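Visitor: Sequence first, predicted model second:
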Amino acid sequence: MCRIYGHFNAVVPPDDLARVSELQRHGGPDQQGCSVGPTWSLGSNRLAVMDPAGGRQPYRSGSGAVHVVLNGEIYNHAELRARLRASGHRFTDHCDGSILPALYERYGDAFVDHLDGMYAIAVLDLRAEPRLVLATDHLGMKPLYYHWDERRGALYFSSEIPALLAFPEVSAEVWTPGLEAYLASKTPFGEQTLFRDVAVLPPAVTAVFDRAGRLRVRRRPAPSPSPAPETGSRPDGLRALLHREVDALLEADVPLASITSGGLDSSLVTTLATGRAPGLHTFNIAYTGSWPEDERHFARLVSDHAGTAYHQVELDPKELPDLLPRVVWHLGQPNADPITVSSYALFAAVREAGFTVALTGDGADEVFGGYGRMRAAAEAAERGGPWYQPYLDELAVLPAARRGRLYTADYAAALGAAPALPASATEALRSGPGTVLDRITAFEIGHRLPAYHLRRVDHLSMASSVEVRLPFCQQSVVRHGVRLPDRERIHGGSVKRALYDAARGLLPDAVLAREKQPFTLPIAAMLTPGWPLWDYARDLLATDRLRRTGELDPGAVDRLFADQAARPSNATALALWALLVYEIWREQFGAAPTVTPTAARTVATTVGRTVPPARGPRDVAS
């Protein structure tokens, strides 16, 4: 696992490259390396997981003409290494990424078709006319941001947005529809970020950039899905599949732990992992005091049942105003889910306890149909009722009509008819092939999962130099899940039916019988008068600040505060939280909306700002 960066067909001074690297050092503290030519660079900050003594990046071919950097893990590296050795290639270590130059030399751009893993890869091929190849994994587990200056024919890329903005040629100007896109889906979906000049490569993409300044982006076809198993074998077959994938993801040359919220998904991963990793350490996070939806007793129950070493991490709610700016900085753009703070604090505790790799249960809800909104939409469609707009409203911070009331007239006019979500995605959702549940699943996996979940997990774990591995996001598991008939995912008011069936007998009955609840923090209770988070939000969303930016109507925001003070609710608290996160982001990066005369501050100033340190969570029980 690493952070990568580089440029092609441009001249970048060494000091600027050093700045880019330094801004990602938290994600790769073990070794820094950079190959540099007159008009290109390829750099890496390495977090050593496989063969810590070897695996120095950039990796190079035997001829020295192919340079590669990798962010991620290649799980089938041993098999590929054996195949390449048989054809004459030689390797001096067993690091997973060391195989990539030889694999590229043998298969060209199709080298990624042979990979099982999570990755963002950059290949610089200098054998003939120089070319740069960028590739992402099938779900976008390892994000890669880029800026293509079409006029100058130059490309810049990095694993994190703040580092990309350190290239002087990349502007921090805000994308005008960004606020609406953010509030419509809690973080922007698709390739566009909230920065006008910054895009993110989609999942399953191979992009080729040549000396002529042409960028060709090709979406790789999904592997043919495996046939759905016979009904009688489904629980055993799925259980065996998950066991194989969890076992494969346990390979590491550094200490490994598991995250256990106490829900089905993470509990199942943890329990399966103990077969090959006895003495596994598990981590759960909760907040000091007594709060609604506290899950620690379920997490402890799973730990006792599986025989793991349990770590209870506690975070004081008074720390939220200190932590939130750090969370927003590492994300690079707003994400409205309050789980971001929990995730950041939890991974910091994992690293502090001495662990470099953590397994999680992310992705199961998308693949197996675990969300209430998916059930509601599927049931509404079955009755012939409306499902499309109610489903989209469930994804949003606020439904479309209520969002519009927050905006100033100038911002509403600047938005025009720009869609809040990528049009191609919503068209496929509304009228694509398959059942309504098929289309929703494809939308969740293809758009929401990469943008809303996977980038968050990647950035907030790597902020503390922790690599997260995701068994439910493995290609074989995804193929299995999407091939299940609707009734095996959602039926009769139940969700994730196939996964629950596979877990029976492995998990305590209390875990299987409990109501699903989000792994997050109780902001409806914390975002009330008298708590530090309330005062912090009032200060950041003050009338004079909002008037300067010109996007949000101060009166409408004040009414949200008044409603929350009089009648605290999750919906109003989430709206205030989302606006608070957006304002922190806007101030950190100097992103000035184009609807106001305020000029955006320079990138050099904003990326040079030091985010104040915050006290971390406590591991109160081991």
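Guide: Great, that's in hand. Numbers count the residues shown, from 1 in each chain.

Visitor: Could you use CA atoms for every contact and neighbour count after this?
Guide: Fine.

Visitor: In the stretch 451-600 of the chain, mark out all the helices, start to finish.
Guide: 455-462, 475-483, 486-489, 497-503, 509-513, 523-526, 532-540, 543-549, 554-566, 570-589 (DSSP state H, counting those that start in this stretch).

Visitor: can I get the ones you listed in JSON lines with distance to Ala380 and mean neighbour count?
Guide: Shown next, in JSON lines, are these (distance: least, Cα to Cα, whole Å; neighbours: other Cα atoms under 10 Å):
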{"stretch": "helix 455-462", "distance to Ala380": "31", "mean neighbour count": "26"}
{"stretch": "helix 475-483", "distance to Ala380": "20", "mean neighbour count": "20"}
{"stretch": "helix 486-489", "distance to Ala380": "14", "mean neighbour count": "19"}
{"stretch": "helix 497-503", "distance to Ala380": "19", "mean neighbour count": "21"}
{"stretch": "helix 509-513", "distance to Ala380": "25", "mean neighbour count": "13"}
{"stretch": "helix 523-526", "distance to Ala380": "29", "mean neighbour count": "19"}
{"stretch": "helix 532-540", "distance to Ala380": "37", "mean neighbour count": "18"}
{"stretch": "helix 543-549", "distance to Ala380": "39", "mean neighbour count": "15"}
{"stretch": "helix 554-566", "distance to Ala380": "31", "mean neighbour count": "16"}
{"stretch": "helix 570-589", "distance to Ala380": "22", "mean neighbour count": "21"}
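
Visitor: try it against this one:
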Amino acid sequence: MCGIAGYFGLDRDPALLERMALEQRHRGPDDARILVDAPVGLAHQRLAILDRAGGAQPMTSSAGRYVLAYNGEVYNYRELRTELEGLSRTFATESDTEVVLQSFAQWGPAAFDRFNGMFALAIWDRQARTLTLARDHFGIKPLHLCRVPSREPGDGSQSADAWLFSSEIKPILASGLYQARPDDRTIYRYLRYRVHDDGAQTFFDGIERVLPGEMVTLSADGIRRQMFTSLRDDLTSSEATTEGYDDAVAAAFSQRLTNAVALRLRSDVPVGTSLSGGLDSSAITVAIDRLLAEDAGSTEAVGPRQRTFSAVFPGYRNDEERYVDAAVGACTHGVRSHKTRPTSADFLQDVTDFVRAQEEPVISMGPYAQYRVMKDASEYVTVMLDGQGADELLAGYVPQLVVHLRDLLSRDRRSALRELIASRDVLARLATSRTRTLLTRRNTTPDLLRPEFSQAHATESYAVPTGSLRARLVHDLFVGSLPALLRYEDRNTMRFSIEGRVPFLDPDLVRTVFTLSDDAIIKGGWNKRVLRDATDDLLPASISRRRNKIGFTTPQNEWFHEQREFAREVFRSPSFGQRRYFDSAAALTAFERWLDGAGDLDSMAFWRLINVELWLREFIDGARALPLTSTVEAA
């Protein structure tokens, strides 16, 4: 895991590369190197995971044509290396980096679709004079792109545009070639619809993301963007190929998941597990435990006993400690269980660093729990596995169930009625929540925004697929849910120089799931059916047959009550009141009503206002930013 940065279309500027690299040193504290070859500059920060002695970057091919700066891990590198050696290619290191480089030299951009892993990379072709940027199938690893004023390259060629790219956004801000400015459309959609990371736009006007599965080619002729994979289209158009659903299907899925976990244990540094107590992370935990019991060759980096890391909140309603303990208790090979217990006081102390680490606003305080877990884990391990992606893949969210019921109703009313009855407890909780909101709501999020700001974006909307479960899952994997969660994961792990790995996003596993019938995903009121069945003999029923879902989050409602002066200070601050976005008086009034139990809005709405304000102070205001001065209140 590493950080990459660089430019295309500028003259030699090693100082620029060093400034950019320094801003993401936390992504790779083990080594730092640059390469300048006008009109291209590459910078690399290395977190050494595989072949720690070799694998330094930027890496140049043996013939000198290609230069690679790469962030990520390609887990099937050993298999690809064997194939390349069969094509008469030789290797000087044991790193996956060299496999990535040689794969591109052998197959060109077609190599990217062969990679089972996570990656964001830049490859400079000295012969063709092209720079290729690419991001993995699901966008697990970040890559940002920004057009800047062009300058004449040192080799005398002309480029219509110049570009900066980097793993994180901070290197672009530090370049001196881009003036930070907010993207108002993104801010509005975040405040109004609770969405972000759902496309190329970021919260910074002029800075874009390379999309999942996308390849960008920069040359003197300009920029070309295209998908290197058909994965998303394949999943959208896929049809179930399995005949019905039975124990054999669950067993085959279990083996696929175990294989995906085993691949992601390949490491030359210690590996741990992020355990929330939910089904997904618990499934990974017991899969590793089973590999340890079988003395599988892939577990060397785990050590004799698996280490798990969890956030627990004793005394709060959403405390998951009993489920964490149950998952640990289900392991037969012994577990070192580490628990962190964040408080609202801790959050207030960390909030500035948390906002800076995330670089863009987040949907709730929830990702702070993961931030604290990674901070704790960094004292023991360098790689962490977790269950990200399972909810999007296996319908872990209630709205996906609603889509499934609607689709089933259009095809088979009798089956839909049976499924509706079986799901009545889950749907009842959803209906109760929505009814309460409708009855008590006097304000909505737009009421807390300046009218002129809302009017400027009145044509904005946000819709999700409602026609079929399959379409909804694809949307959530690539647009609606997962991209934001992967950003949280990347920033929280890399803030503490940890590599996060996500077995549920193994492309082979994902393709396998989409060959299954909808009954394997939702049946009899149970979502994630195939995963539940696959873990029935490994996990206690309290986890494998659990109906309510919480996961890694914080007791946000309670924390807002405990730290109400912090929120009041933000809403009353001159900067908040002077923004073109917020109606500060309305926000403060609505917050006071919420504190009194009136329930006009949920706490997430207030967090979004606060997060935008703190983000603006950190990244846009610069020296004008107001410090946080609130004292921490006792719970």
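Guide: Cool, the structure landed. Treat the numbers as computed from the prediction; the structure is a model and nothing was measured.

Visitor: follow-up on the earlier one: could I get the helices of the stretch 451-600 of the first structure as TSV with distance to Leu346 of the first structure?
Guide: Shown next, in TSV, are the helices of the stretch 451-600 of the first structure (distance: least, Cα to Cα, whole Å):
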stretch	distance to Leu346 of the first structure
helix 455-462	9
helix 475-483	26
helix 486-489	30
helix 497-503	25
helix 509-513	21
helix 523-526	17
helix 532-540	19
helix 543-549	32
helix 554-566	28
helix 570-589	19
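
Visitor: Give the buried residues for stretch 30-47 of the first structure.
Guide: Along stretch 30-47 of the first structure, these residues count as buried under the neighbour rule (16 or more other Cα atoms under 10 Å): 30-35, 40-47.

Visitor: Also stretch 431-441 of the first structure?
Guide: Here stretch 431-441 of the first structure shows Val436, Leu437, Asp438, Arg439, Ile440, Thr441 as buried, counting by 16+ other Cα under 10 Å.

Visitor: roughly how far out does that stretch sit from the chain middle?
Guide: Centroid displacement of stretch 431-441 of the first structure relative to its chain, using Cα atoms, centre = their mean, to the nearest Å, is 24 Å.

Visitor: Identify the residues contacting that stretch?
Guide: For stretch 431-441 of the first structure, contacts defined as Cα atoms under 8 Å, 6 or more residues apart in numbering pick out Glu366, Val367, Gly369, Met374, Ala377, Ala378, Ala381, Ala428, Leu429, Arg430, Val482, Asp486.

Visitor: Can you classify the equivalent of Ala336 of the first structure over in the second structure as helix, strand or coil?
Guide: Using TM-score structural alignment, the partner of Ala336 of the first structure in the second structure is Ile363. Reduced to three states with DSSP: H, G, I helix; E, B strand; the rest coil, the structure at Ile363 of the second structure is coil.

Visitor: Count the neighbours of Ile363 of the second structure for me.
Guide: Neighbour count for Ile363 of the second structure, taken as other Cα atoms under 10 Å: 20.

Visitor: cool, Ser290 of the first structure as well?
Guide: 8.

Visitor: which SSE is the aligned residue in the second structure for it in?
Guide: Under the alignment (TM-score structural alignment), Ser290 of the first structure pairs with Gly315 in the second structure. Of the helices and strands defined by DSSP states H and E, none includes Gly315 of the second structure.

Visitor: Gly551 of the second structure pairs with which position in the first structure?
Guide: So, by TM-score structural alignment, Gly551 of the second structure is matched to Pro518.

Visitor: give the contact list for the residue nearest the centre of the first structure.
Guide: By Cα atoms, centre = their mean, the mean C-alpha position of the first structure lies nearest to Arg455, the distance being 1.7 Å. Contacts for Arg455 of the first structure were tallied using Cα under 8 Å, 6+ apart; they are Gly140, Met141, Lys142, Pro143, Leu331.

Visitor: Could you do Pro143 of the first structure as well?
Guide: Going by Cα under 8 Å, 6+ apart, Pro143 of the first structure touches Ala120, Thr136, Ser159, Glu160, Val200, Leu201, Arg455, Asp458.

Visitor: re the thing from before, look up how far Gly329 of the second structure lies from the match of Ser290 of the first structure.
Guide: 22 Å (Cα to Cα, to the nearest Å).

Visitor: Which stretches in the stretch 201-350 of the first structure count as strands?
Guide: Assigned by DSSP state E, counting those that start in this stretch, the strands in the stretch 201-350 of the first structure fall at 205-210, 215-219, 256-259, 281-287, 309-315.

Visitor: on average, how far is the second one from the matching bit in the second structure?
Guide: Pointing back at strand 215-219 of the first structure there. Here the mean offset of strand 215-219 of the first structure against the second structure after fitting is 3.5 Å, by mean Cα distance after the TM-score superposition for the first structure.

Visitor: Remind me what that strand packs against, helices and strands.
Guide: In terms of contacts (3 or more Cα pairs under 8 Å, 6 or more residues apart in numbering; DSSP states H and E), strand 215-219 of the first structure is packed against strand 205-210.

Visitor: Can you check which part of the second structure the strand it packs on sits on?
Guide: The aligned range for strand 205-210 of the first structure is 214-219, by TM-score structural alignment.

Visitor: which outside residues touch the matching stretch?
Guide: 8, 129-137, 159, 210, 223-229.

Visitor: Let me know the secondary structure of the residue lying farthest from the centre of the first structure.
Guide: Distance from the C-alpha centroid of the first structure, by Cα atoms, centre = their mean, peaks at Gly88 (38.0 Å). Three-state call for Gly88 of the first structure (three-state DSSP): coil.
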